[in-house]
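1. When you get a sec, could you give me coordinates for this:
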Amino acid sequence: MMFSDQVWLLAGILALAGCFSGFLAGLLGVGGGIVVVPALFHVLGAFDVPLDLRMHIAIGTSLGSIIPTSIISLRAHNKRKAVDWPLLKEWAPWVAVGVVIGSVLASMARGATLTAIFAVMALIIACYLAFARSDYHISKSLPRTPLRQIICMAIGGFSAMMGIGGGSFTVPTLTLCSYPIRRAVGTASAIGLIIAVPGAVSFVVTGWGMAGLPTASLGYVNLLAVAALVPSSLIFAPLGAKVAHTVSGGILRKFFALFLLATSLRMFYSLA
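-> Modelled structure (predicted):
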């Protein structure tokens, strides 16, 4: 268990991480989980939380923090009629199935395994952002069944295992199939909520009663970290969105690709 002074230090560090994740979320249109998970992972390591617990806590807490931010994002996109509700109703059950599968697999996996999965997927996303053309499409329409259901379950499963809201997978998937980018981002915000709620609940249940958890933890979801992350993230997201309108989109994609590359390499290094 952490001492009270360590707890407040942790809260301050995570509030700064929330500022950064919120700013990047607004700047680049991706969920903050891709930033929050590695930040939590390294902060928990500084407090000597064991590796096998560290990644589970980082993922569970990230999913918990995504719930309120996804609700606010969904309401904002819905006001602009950017959410494809028919598509969401079709995708939601299969994404949820993927989340359950991913959460179960994550609960059984070692912390090092989850760290490796995050590092590999972050590297893949970085390569996509760095090299993929924004106008490139592999199909003129979304895939048919059963491939569509498989893709939905993969999005839910990998997102749950990484502690992210799914935007990093959903938006590229939709846009590669000639789907309008604004509708893709808006619909992804709703999918983030579908991923975060069952995912967070699963990490609460599977981590319940586990020895060595930090103060104020419900299973693998640390409430103190959620309370520190969410307000600062919500405050800085509009600032990131404002900056996004003044900077070239290509430059922003390359910047975030470099950030993800550095994050991936640092996660791989922690496994050495």
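2. all contacts plus neighbour counts: C-alpha atoms, from now on.
-> Noted.
3. Report the distance from stretch 104-124 to the chain centre.
-> 13 Å (C-alpha atoms, centre = their mean, to the nearest Å).
4. And for stretch 107-126?
-> The answer for stretch 107-126 is 12 Å, by C-alpha atoms, centre = their mean.
5. which of the residues in that stretch are buried?
-> 107, 111-112, 114-126 (16 or more other C-alpha atoms under 10 Å).
6. can you give me the strands for the chain?
-> 217-218, 221-222 (DSSP state E).
7. Please identify the deepest-packed of these.
-> strand 221-222 (a mean of 26; mean count of other C-alpha atoms under 10 Å).
8. thinking again about what came up before, need the strands of the chain in a markdown table with distance to Ile150, can you?
-> As requested, the strands of the chain are exported to a markdown table (distance: least, C-alpha to C-alpha, whole Å):
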| stretch | distance to Ile150 |
| --- | --- |
| strand 217-218 | 31 |
| strand 221-222 | 28 |
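9. One more sequence to fold, the one below, so I can look at both together:
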Amino acid sequence: MSIADIAMLMLCGSISGFLAGLLGIGGGMILVPFMIVVFNHLGFSQNIIVHMAIATGMATILFTTTSAIWAHHKHNSIDWKLVAALSPGLVIGSLVGGSEIFEAINTSWLSLFFAIFIVYTSIQMIINKKPTAGRELPGAFGLFSFGALTGVIASLVGAGGAFITVPFMLWCNVKPHTAMASSSGLGFPIAAAATIGYMYGSWGNPNLPEGSLGFVYVPAVLCIVAVSIFTAPLGAKMARKLNVAQLKRIFGVMLFMLAAFMFNESRKAFGF
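-> Okay, here's the model as predicted:
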């Protein structure tokens, strides 16, 4: 990688780490468009470039969430019983999605699905509408089923799942700050299982570049993590001081721009 590639990845890593701590998101999703630019510059195969960007972004969540989890845990903000109840479903869903479904999806369709999910996420951020607390948390089977579905979706878009888990927790009468912090704890099992799935499902793919473990490009992970583990605690600290609702709207507008980029990538992949 060139100095410019490394600098872009480290800059994106610092931003994604900060957002992971501030908003309770994994941060991997916003890395994908920028990694596509870097991977194009490095000459990676177009057949796997989106897969590698998503998988590599998810792998970084392992480290950013660890840092954010510790910061939230020190303030007793995470509901560990809820994290433990949701994790089995999340792990199984992420493993299945990452190993069985992810590689089978064509690059063009994966780009389109990713872009649509970003639009959905950006609307959530801009509106910042909190679901009305209308019920209690479901039983073990309900939590497992919800976790499994969330794991599959998260593994396909390289997200930590907060955009699904936080609204669900709020709807089930979990306090907003607890829901946001707990989403960091839920991001780790999603990222761990999905990353294993990505590597297992793509092992031996002849298009993989040197330095990759399956779809995960290790040099990019190292560049991003080198800075994100330091900025995630800063984001968690600022979450208790800043107007997070306003920041979400700004972030939502930025996501719209990233979605436009991914729609264009999908268009090129379809040959339009």
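10. And the TM-score between them?
-> Overlay of the two chains. TM-score (TM-score structural alignment, normalised by the length of the first structure): 0.88; 266 aligned residues with a C-alpha RMSD of 2.1 Å.
11. Looking at the buried residues of stretch 107-126 of the first structure, which are in helices?
-> If you go by DSSP state H, these have 107, 111-112, 114-126 in helices.
12. you'd agree Gly147 of the second structure is up against Leu86?
-> Yes. Counting by C-alpha atoms under 8 Å, Gly147 of the second structure does reach Leu86; the two are 5.5 Å apart.
13. what about Gly43 of the second structure, how many residues close to it?
-> 10 (other C-alpha atoms under 10 Å).
14. mind checking what it lines up with in the first structure?
-> Here Gly43 of the second structure is matched to Asp48 in the first structure, going by TM-score structural alignment.
15. Could you measure from the aligned partner of Leu223 of the first structure in the second structure over to Val225 of the second structure?
-> When the second structure is aligned by TM-score structural alignment, the residue opposite Leu223 of the first structure is Val218. Noted for Val218 of the second structure: a distance of 10 Å to Val225 of the second structure, by C-alpha to C-alpha, to the nearest Å.
16. Could you do Ser16 of the second structure as well?
-> From Ser16 of the second structure to Val225 of the second structure the distance is 10 Å (C-alpha to C-alpha).
17. Settle it for me: which of the two has more neighbours?
-> Neighbours were counted for Ser16 of the second structure and for Val225 using other C-alpha under 10 Å; Ser16 has more, 31 against 23.
18. If you count neighbours, what's buried in stretch 173-184 of the second structure?
-> So for stretch 173-184 of the second structure, counting by 16+ other C-alpha under 10 Å, buried means 173-174, 177-184.
19. which residues in the first structure does it align to?
-> Taking TM-score structural alignment, stretch 173-184 of the second structure hits residues 178-189 over in the first structure.
20. Please tell me how far that stretch is from the chain's geometric centre.
-> For stretch 178-189 of the first structure, the distance to the chain centre is 17 Å (C-alpha atoms, centre = their mean).
21. go on, stretch 20-35 of the first structure?
-> With C-alpha atoms, centre = their mean, you get 9 Å for stretch 20-35 of the first structure.
22. Over to stretch 112-128 of the second structure?
-> Centre-to-centre, stretch 112-128 of the second structure and its host chain are 13 Å apart (C-alpha atoms, centre = their mean).
23. For the stretch 151-272 of the second structure, just list every one of the helices.
-> 162-171, 176-202, 218-238, 244-270 (DSSP state H, counting those that start in this stretch).
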